[in-house]
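Participant: model the structure of this input:
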Amino acid sequence: MSRLLLVLGLLLVLAGLAWPWLSRLPLGRLPGDIHIVRDGVDFYFPLGTCLVLSVLLSLLLWWLRR
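Facilitator: Below is the predicted model of the structure:
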């Protein structure tokens, strides 16, 4: 468990350092993402992005457990 937490922490640090490059990826602006702008309200739900990330993480975890 501690090894998993260390690896996840290191991945978060690396993602934070690589944020200028990661922010250029089209994630968050995919078809299926819901963005509603009304009077004084801005609602955003990245449904398409969540689905893509879920599939990618599921495949990665499946590959690591094999």
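Participant: when you work out contacts or count neighbours from here on, use the C-alpha atoms and nothing else.
Facilitator: Noted.
Participant: which residue is nearest the centroid of this structure?
Facilitator: Nearest residue to the geometric centre of the chain (CA atoms, centre = their mean): L53, 5.6 Å.
Participant: could you also give me the structure for this next sequence, so I can compare it with the first?
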Amino acid sequence: MSRLLIIIGLLILAAGLLWPWLKRVGLGRLPGDIMIERGNFTLYIPITTGLLLSILLSVFLWLLNR
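Facilitator: Sure, this is the predicted structure:
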């Protein structure tokens, strides 16, 4: 269990560090991501990006456990 938590933490850290480069690729602006801008207020809900990352992480962890 502790090894799994360390791996998940490292993946989250890597995603955070690589986010500026991932944003250039288009991750974070996919169709299905909701962005509402009104004056000084911005609401961003990355539904499609979250689903895509969840699927990729699930496949990665499934392959890791095989």
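Participant: quick revisit: with the second structure overlaid, report how far the helix or strand harbouring the residue nearest to the centre of the first structure is off on average.
Facilitator: Assigned by DSSP states H and E, L53 of the first structure belongs to helix 47-65. By mean CA distance after the TM-score superposition for the first structure, the fitted helix 47-65 of the first structure averages 0.5 Å away from its aligned residues in the second structure.
Participant: give the buried residues for that helix.
Facilitator: Under the neighbour-count criterion of 16 or more other CA atoms under 10 Å, helix 47-65 of the first structure has G48, T49, C50 buried.
Participant: what is that helix packed up against?
Facilitator: The criterion is 3 or more CA pairs under 8 Å, 6 or more residues apart in numbering; DSSP states H and E, and there are no helices or strands that helix 47-65 of the first structure contacts.
Participant: which residues are in contact with it?
Facilitator: By CA atoms under 8 Å, 6 or more residues apart in numbering, the residues outside helix 47-65 of the first structure that reach it are L27, G28, R29, L30, P31, G32, D33, I34.
Participant: filter those residues down to the buried ones and express that as a ChimeraX selection.
Facilitator: For the buried members of the contacts of helix 47-65 of the first structure, the matching ChimeraX selection, counting by 16+ other CA under 10 Å, is:
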select :27,28,33
